[in-house]
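Enquirer: give me a 3D structure for the following:
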Amino acid sequence: MKTQPLREDKHCLNCGTEVPERYCTHCGQENAVPHESFGHLVKHFVGDVLHYDSQFLQTISYLLFRPGRLTKEYMAGRRVAFVNPIKLYIFVSFVFFLTWAMLSHDSHEKNEKRSAEKEAAAKQHEEDESQKIPSITGILGAVKDSLKNNKELARAVDSLAYRYRYDSARSHNAVAPVAAGSHDTAAARHTAAKAEEDDDLRLTDSEDDPRNKYGNEEAYDSAQAAMPKAQRDGWLKRYFTHKWMRLNPGDDRLQENLSESLKHHFPKMMFVLLPLFALWLKLIYNWKRWYYTDHAIFALHVHCFAYTVLLLAYILEKLTGVDGFIGWSVWLIFGYLVLALRNTYHQSFMRSFGKSLLLLFGYGISFAFVGVFFILIIFAVIL
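Expert: Model prediction:
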């Protein structure tokens, strides 16, 4: 694109080196007139976009439909026609995590709205039932008064009134108070005893909570100081116990904050796992034939394929409302990994299959360790 006229001065504006032709032999800058026309800017923009698009389309084509071929081409030095693996990973992972976060946020809002509607409906139903109980029990009471002379019928009506109150209370997970004048039945005594037993069980389960056991941080520190040194909690447990005791037990935002923090740190966690994935490849393949950078390029390409397939599956689930696309995409990623290993490292299908299982096992171990590390960081920041 040589539409800009050359400068009469043959010295580079950037480094001062003499420029015999159009481009500086020292820094590579074009020795053209610095004042560009609008048409020249547009041509540069179109040229850069089309050049990137041609690279990107060919890269995606090789990545999706030719397992391992993109890595082989890059290792062989044929790189001009393809996007750099690091740039490709940054672009694909950015689109993946951004789209996933947006779609999951919409689903979270819909679930919250649906939960609020259910709670409102349940509350309205409870109010309606509570209004029904006095009216019906009042009618039954009037009938009982009119049948005072017939004690058997009066007892039957009274038992019916209590049974109605008891069934209505059970539908709301609580036993309705027995109205004055009603008989103390065995069912009422059994229900009250069961409720007391459940309360005792909940208290027993909550005894492990340091907030219930010690009350405050000062009491906890005093109890720790009174113990023998060998029986005291370690520094890490003491640290998180202090954090936990400062937490408000009724704070409903804790789970939301933890979820948001995990979403925020998940891309970082996956980026940390990339070199570990390459390290496992280094362990299971020939150390002398393959360099660590070769394994790193393979890891970048496999992760880009996984992100692309998972994103498409997630979008399909959202559009169709049918579950299962993500499950099938996981099997597709595993099959792609086997073929990519076979085509890149030139081994048999069975060897590639076995090493795929070994690689996933090691990757799972790395994922667990890195996940625990990030979760500890998140708890240390939030609590």
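
Enquirer: okay, CA-based contacts and neighbour counts for the rest of this
Expert: Noted.

Enquirer: quick check, central residue of this structure?
Expert: When CA atoms, centre = their mean is applied to the chain, the residue found nearest the centroid is K263 (5.0 Å).

Enquirer: please report the distance of the spatially closest residue to that residue that is not a sequence neighbour from S107.
Expert: Among residues not flanking K263 along the chain, A101 sits closest, at 7.7 Å (CA to CA, 6 or more residues apart in numbering). Counting by CA to CA, to the nearest Å, the gap from A101 to S107 is 10 Å.

Enquirer: next: T59.
Expert: In terms of CA to CA, T59 sits 32 Å off from S107.

Enquirer: more neighbours: those two, which one.
Expert: Remark: of T59 and S107, T59 carries more neighbours, 18 against 13, as counted by other CA atoms under 10 Å.

Enquirer: which helix or strand contains D53?
Expert: helix 38-65 (DSSP states H and E).

Enquirer: that helix - contacts with which helices or strands?
Expert: On a contact count with 3 or more CA pairs under 8 Å, 6 or more residues apart in numbering; DSSP states H and E, helix 38-65 meets helix 69-75, helix 292-320.

Enquirer: distance to G47 and mean neighbour count for the ones you listed - can I get that in a markdown table?
Expert: Formatted as a markdown table, the helices and strands packed on helix 38-65 follow (distance: least, CA to CA, whole Å; neighbours: other CA atoms under 10 Å):
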| stretch | distance to G47 | mean neighbour count |
| --- | --- | --- |
| helix 69-75 | 24 | 20 |
| helix 292-320 | 26 | 19 |
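
Enquirer: for this protein, longest helix please?
Expert: helix 85-146 (DSSP state H).

Enquirer: quick check: angle from that helix to helix 292-320?
Expert: For helix 85-146 against helix 292-320, the angle by axes from the mean of the first three to the mean of the last three CA atoms, to 10 degrees is 40 degrees.

Enquirer: ok, A187 to N248 distance?
Expert: For A187, the distance to N248 - CA to CA - is 39 Å.

Enquirer: repeat that for L273.
Expert: Computed as CA to CA, the L273 to N248 distance reads 35 Å.

Enquirer: of the two, who's got more company?
Expert: Applying other CA under 10 Å to L273 and N248 shows that L273 carries more neighbours, namely 18 against 12.

Enquirer: surely the more buried one and F367 touch.
Expert: Yes. The criterion here is CA atoms under 8 Å, and L273 meets it with F367 at 6.9 Å.

Enquirer: correct me, but F374 touches H265?
Expert: Yes. Using CA under 8 Å as the test, F374 is close enough to H265 to be in contact (7.5 Å).

Enquirer: next, N257: secondary structure please.
Expert: Secondary structure state of N257, per DSSP: H, G, I helix; E, B strand; the rest coil, is helix.

Enquirer: please provide the structure for the following sequence as well, for comparison with the first:
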Amino acid sequence: MSDSLELSEISKATDASKIAEASEAAHAIAPAQCANCNTLLAGNYCHECGQTAHVHRSISHMIEELLHGVLHFDSKAWRTLPALIIHPGKLTRDYIDGKRTRYVSPLFLFLFLNLVMFVSLSYLGSSLTHDKSYKSYITGGMINEISNTKTRLEELNVKRQSLPANDPQLVAINSETEQLKLKLAGTEKALAASRAADDFEAAADNAKDSTQQNQLTWLERNINHALQNPDLVLYKMKGTASKFAFILIPISLPFMWLLFIRRKDIVLFDHCIFSLYSLSFICLLIMLVATLARVGWAGWSWVLILIVPPIHMFMQLRGTYQLTIGSALWRTLALLIVAGFALCVYFVAITWFSL
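Expert: Predicted structure coming up:
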């Protein structure tokens, strides 16, 4: 009888310890309330705000979150970018229909690619405004000639000092030395005259500019300043183009709405998603074109610029709005005209703010 009582007490104690351990484990896994919004928890995640129930406070978990974020974006990017290039219509249609978890947000994708494009262009693009006039070549040539002549004279002088006084080579060395001295004197005078002429021309231009400055309008003064400092204006235009790239979307949206004015199943949000993905593809194309031009394949760059955008636009229009071939073709032509108009307005805007 006592043995059975002892076994019963031991069983109760074991059950109590198991219950306590289970309670502690459950409490460690999921606290009673969400640390973010104080909602009662029913699992490992809050059903109100989505935060995880267990809040970590360790450096290792911070690194884990960083790696997860990078790999998660990378996995989305590997699904989004190929679809953007090969199946743009399906990508846009899927996002509009609500299949969004697998893809990168079109707004984030556009902003990211826009930034990458302008950063890469600053490295890939070469300056189009280097001074390659004949005057700069002539001046540079004279400076190089003077330097080479002086170097040759020093070599002849060292060689002359190493030879004995009656050496027959001295006659040829002295003759070459005299010719080089005459050539050096003439080149130095020509360089001085060229520089004096440049200084006189610059002074005359400055005087002319100061005389006409009061007679010019604000726009004319800024245009003259741009022509005199093309590299600075080009640098400003690159920065302004990156900042104002978003204005292409509101410019194109009214025209997109007109193209589908009879389609009651299409809303302005759909056109916005279409425009964002389309502009994202253009960013990729511009980076590819700049790379090809940089490596010397400028001809292929022009081929891509002229052929790829219309084809991509046709594919995206047909897949996004479920159009027939004929309907997609005439809308593609109309949209190309709209895109040209939007680019003109965009170029005028960035030029205005860069002057």
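
Enquirer: which position in structure 2 pairs with the residue nearest to K263 of structure 1?
Expert: Under the alignment (TM-score structural alignment), A101 of structure 1 maps onto S122 of structure 2.

Enquirer: now its match: how far from S301 of structure 2?
Expert: 18 Å.

Enquirer: between these two, which one's more packed in?
Expert: S301 (19 against 12).

Enquirer: so the more buried one is in which element?
Expert: Element membership of S301 of structure 2, judged by DSSP H and E, is helix 298-321.

Enquirer: ok, longest helix in structure 2?
Expert: Longest helix in structure 2 by number of residues (criterion: DSSP H): helix 169-212.

Enquirer: now it, how far from the centre of its chain.
Expert: Offset of helix 169-212 of structure 2 from its chain centre (CA atoms, centre = their mean, to the nearest Å): 45 Å.

Enquirer: same question, stretch 232-247 of structure 2
Expert: The answer for stretch 232-247 of structure 2 is 11 Å, by CA atoms, centre = their mean.

Enquirer: list the buried residues in that stretch.
Expert: Residues V233, L234, K236, M237, K238, T240, A241, S242, F246 are the ones in stretch 232-247 of structure 2 that count as buried (16 or more other CA atoms under 10 Å).

Enquirer: matching residues in structure 1 for that stretch?
Expert: So stretch 232-247 of structure 2 sits over residues 257-272 in structure 1, by TM-score structural alignment.

Enquirer: how close does that stretch sit to structure 2?
Expert: Superposed on structure 2, stretch 257-272 of structure 1 shows a mean distance of 1.5 Å to its aligned residues (mean CA distance after the TM-score superposition for structure 1).

Enquirer: got the contact list for that stretch?
Expert: Stretch 257-272 of structure 1 is touched from outside by S93, F97, A101, V370, G371, F374, I375, I378, F379, I382, with contacts defined as CA atoms under 8 Å, 6 or more residues apart in numbering.

Enquirer: now do 7 Å
Expert: By CA atoms under 7 Å, 6 or more residues apart in numbering, the residues outside stretch 257-272 of structure 1 that reach it are V370, I378.

Enquirer: check stretch 66-85 of structure 1 too.
Expert: For stretch 66-85 of structure 1, the external contacting residues (CA under 7 Å, 6+ apart) are 55-56, 58-59, 62-63, 294, 297-298, 300-301, 336, 339-341, 343-344.

Enquirer: run the last query once more with 8 Å
Expert: By CA under 8 Å, 6+ apart, stretch 66-85 of structure 1 touches 52, 54-56, 58-59, 62-63, 294, 297-298, 300-301, 336-337, 339-344.

Enquirer: just tell me what Y74 of structure 1 corresponds to in structure 2.
Expert: Mapped onto structure 2 by TM-score structural alignment, Y74 of structure 1 lines up with Y95.

Enquirer: give the contact list for F91 of structure 1.
Expert: Taking CA under 8 Å, 6+ apart, we find F91 of structure 1 in contact with no residue.

Enquirer: residue in structure 2 matching it?
Expert: F91 of structure 1 maps onto F112 in structure 2, by TM-score structural alignment.

Enquirer: I'd like to know how far its match sits from C283 of structure 2.
Expert: To C283 of structure 2, F112 of structure 2 is 10 Å away according to CA to CA.

Enquirer: repeat for P88 of structure 2
Expert: To C283 of structure 2, P88 of structure 2 is 14 Å away according to CA to CA.

Enquirer: which strand or helix spans the residue nearest to the centre of structure 1?
Expert: Going by DSSP H and E, K263 of structure 1 is part of helix 253-284.

Enquirer: what does G362 of structure 1 correspond to in structure 2?
Expert: Using TM-score structural alignment, the partner of G362 of structure 1 in structure 2 is V338.

Enquirer: that match: what secondary structure?
Expert: helix.

Enquirer: what does the one 3 residues further on give?
Expert: What three-state DSSP gives for F341 of structure 2 is helix.

Enquirer: count of neighbours near it?
Expert: Burial of F341 of structure 2 is recorded as 14 neighbouring residues (other CA under 10 Å).

Enquirer: how about H47 of structure 2?
Expert: 14.

Enquirer: ok, the counterpart of it in structure 1 to P210 of structure 1 distance?
Expert: If you follow H47 of structure 2 across to structure 1 using TM-score structural alignment, you land on T25. Look at T25 of structure 1 and P210 of structure 1: by CA to CA, they are 72 Å apart.

Enquirer: just A142 of structure 1 next, same as before
Expert: From A142 of structure 1 across to P210 of structure 1, the span is 54 Å (CA to CA).

Enquirer: who has more neighbours out of those two?
Expert: For A142 of structure 1 versus P210, the count of surrounding residues by other CA under 10 Å is larger for P210: 16 against 12.

Enquirer: if we can go back for a sec, the match of G362 of structure 1 contacts P254, correct?
Expert: No. V338 of structure 2 lies out of contact with P254 (CA under 8 Å); the separation is 10.0 Å.

Enquirer: residue in structure 2 paired with I378 of structure 1?
Expert: Here I378 of structure 1 is matched to S354 in structure 2, going by TM-score structural alignment.

Enquirer: before we move on, what about I297 of structure 1?
Expert: Checking TM-score structural alignment: I297 of structure 1 goes with I273.
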